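[1] predicted model, plus sequence, below.
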Amino acid sequence: MNTIPGRRTRVLAATTATAGLALVAVTVSGCTSSGDGGSGSKTAAGGVELVKGGQLTTCTHLPYPPFQSEIDGKVQGFDVSLVDLVAKDLGVKQTVLDTPFENFKTGAFLNSGQCDLAAAGMTITEERKKNVDFSDPYFDATQAVLVDSKSGITSLADAKAKNAKIGAQAQTTGEEYVQKQGFDPVSFESSDAVLNGLRAGQVKAVVIDYPVVQGWLKNKANADAFKVVDNLNTGEQYGFTVKKGNSKLLAAVNKVITDAKADGTYKKLYEKWIGPYDASAASPSAS
């Protein structure tokens, strides 16, 4: 994803997902730890220090469905729902800031105290670990090759053989992957722009995270027009990030990931937002 010149950070309301129920606005407020100084305190349950009292401030980059996207002024998605669980454990509510993706790689918004954590479907890499602390992996990701159904392209290798123009989301591991395969991809700022580029014929194929493609293909018009011809197992795992050294918040996030997988909450959220759940890999079933 590209940093948008002059782009302003937007504050958006987050929602919380409850299995089997419609999304409702977060209403949890205040802190639960003893001696925390009330709802305005920056110290939450477990002694976790927050950048703003009474709220867990999350940086993301929109849109990136099914992990996070804005609907009617509220951010919803798989990542949002998991971080809502963290906020609940801390006795606060979640607030989401829409920020340029480049900041997630550098940790800029964490280091400047604008956000407590970042959740943006971000792959854990050694390079990124130099700037931020990652949570335990919460998602195993694959890359999909999506093409126009009438293109005649059958795989990424076939796209290369046919010298087909490839699109990818800028500053992502998908873009890096196709570059390593010898492509000079067209870079798009957001996942929606990637799909629109394919739809408009700017590119013949796109490479992007498979769960994102799953979300697109839930729409019948998209399913009729496009198809997945390759699923690339790149060994990627997503993690949430916190400022380096923020061990208490990191521990709180890791506890939620572990507990949610153990009590079935993770599976329910996964199936709600992403699709069929493979317990052995916690990744979507390929189609």
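    Sure, I can see it. Numbering: from 1, shown residues only.
[2] could you use CA atoms for every contact and neighbour count after this?
    OK.
[3] D84 is in contact with I257, correct?
    No. Using Cα atoms under 8 Å, I257 is not in contact with D84; the gap is 11.5 Å.
[4] another structure for you, compare them:
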Amino acid sequence: MKKAPLALAATALLLTACGSSGTSATTESGVSLISEGKLTVCTNPPYAPFEYEENGKIVGLDADIAAAIASDLAVEAEMYTTSFEGIQSGVALSSGQCDIALSGITVTDERKTVMNFTSSYVDDNLAILVPADSSITGETDLSGRKVGVQQATSGEKYAKDAGADTVQYEDNGLLLQALQTGQVDAVVGNITVLSEMLTADSSLKVAQEIETNEKIAAAVSTENTALLDSANATLKKMQDDGRLADLREKYLGLSQ
């Protein structure tokens, strides 16, 4: 399902060119952006409910947060599809492909060395997803089993640490397909995302939810502190006025 459609791929190439050409702009509030009038946002759909395509447009929790951050900067948010490896490694930000990354990103100490994180907007756990008739009941059953993971994620690290024979996929659309067709015995990933897979296919079940208390946040280049401050100010306003709670309930079913 994922590899970016041609139209999105073309947009990605165009944005990359813009980002590397030095044609940057500064908002009235003093925030530097790679393109005038736009907040270019790196993301990696399909990763519902954080980001996914609907009627040719990227929507979801991250898209709505990006729109709010852009609105406070008096610019438009433009979603830019790129690989999650490029996002989590910091390369997409440091090379000027985008201003900010919103892609269900878990905050880790390693990632903090190559990007700056905003305050978190979702707390999450990991989970193991299996077919309903699977004999896998939890972490202890993963050793030696073929387990699907999205590359460069905390789910991949967890599965490897559990002794699984991990199989990498670029996105969760491919992960779901692999589990449905028996290419893998289980999938390990964030519970918020795996719950969406359960909605799409009732023949699956969560074998175990793993309490990791991961923090999901947006990320910016280590050099763009002005954008970090602005994004944090928007997230605080959204927390205070209830918009974040509304979005978590809308997309994640969380009433917190």
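    Done, it's in. The model shown is predicted, which means the values in this text are computed figures rather than measured ones.
[5] looking at I257 and D84 of the first structure, which is more packed in?
    Of the pair I257 of the first structure and D84, D84 is the one with more neighbours under other Cα atoms under 10 Å, namely 24 against 21.
[6] map that one across to the second structure for me.
    Matched across to the second structure, D84 of the first structure falls on A67, judged by TM-score structural alignment.
[7] what do you get for L269 of the first structure?
    Residue correspondence to the second structure (TM-score structural alignment): L269 of the first structure is matched to L247.
[8] residue contacts, its match?
    Counting by Cα atoms under 8 Å, 6 or more residues apart in numbering, L247 of the second structure touches L61.
[9] what's the mean distance for the helix or strand containing it versus the first structure?
    If you go by DSSP states H and E, L247 of the second structure is part of helix 243-252. Taking mean Cα distance after the TM-score superposition for the first structure, the mean distance separating helix 243-252 of the second structure from the aligned residues in the first structure is 0.9 Å.
[10] and that helix, how far out from the chain middle?
    Centroid separation for helix 243-252 of the second structure versus its chain: 16 Å, with Cα atoms, centre = their mean, to the nearest Å.
[11] now do the buried residues in it.
    Using 16 or more other Cα atoms under 10 Å as the test for burial, helix 243-252 of the second structure gives R243, L244, A245, D246, L247, R248, Y251, L252.
[12] and stretch 255-266 of the first structure, by the same measure?
    Going by neighbour count (16+ other Cα under 10 Å), the buried part of stretch 255-266 of the first structure is K255, V256, I257, A260, K261, T265, Y266.
[13] tabulate the buried residues of helix 243-252 of the second structure (CSV), appending distance to V130 of the second structure.
    Shown next, in CSV, are these (distance: Cα to Cα, whole Å):
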residue, distance to V130 of the second structure
R243, 34
L244, 31
A245, 30
D246, 30
L247, 28
R248, 25
Y251, 23
L252, 20
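[14] neighbours of the alignment partner in the first structure of M115 of the second structure, how many?
    Aligned by TM-score structural alignment, M115 of the second structure pairs with V132 of the first structure. Using other Cα under 10 Å, V132 of the first structure has 24 neighbouring residues.
[15] and V132 of the first structure, how close does it get to Q143 of the first structure?
    Distance, V132 of the first structure to Q143 of the first structure, using Cα to Cα, to the nearest Å: 24 Å.
[16] mind reading off the mean deviation between the strand or helix carrying A218 of the second structure and the first structure?
    Assigned by DSSP H and E, A218 of the second structure belongs to strand 204-220. Compared with the first structure after fitting, strand 204-220 of the second structure has a mean deviation of 1.1 Å; criterion: mean Cα distance after the TM-score superposition for the first structure.
[17] quick one, helices of the stretch 51-200 of the second structure?
    Using DSSP state H, counting those that start in this stretch, the helices of the stretch 51-200 of the second structure run over residues 61-72, 84-88, 91-94, 109-112, 154-161, 172-180, 191-200.
[18] can you check which part of the first structure the third one sits on?
    Helix 91-94 of the second structure corresponds to residues 108-111 in the first structure, going by TM-score structural alignment.
[19] dump the residue contacts of the alignment partner in the second structure of A200 of the first structure.
    Under the alignment (TM-score structural alignment), A200 of the first structure maps onto T181 of the second structure. For T181 of the second structure, no residue meets the contact criterion (Cα under 8 Å, 6+ apart).
[20] likewise E156 of the second structure?
    By Cα under 8 Å, 6+ apart, E156 of the second structure lies in contact with V149, Q150, T166, Q168, V188, G189.
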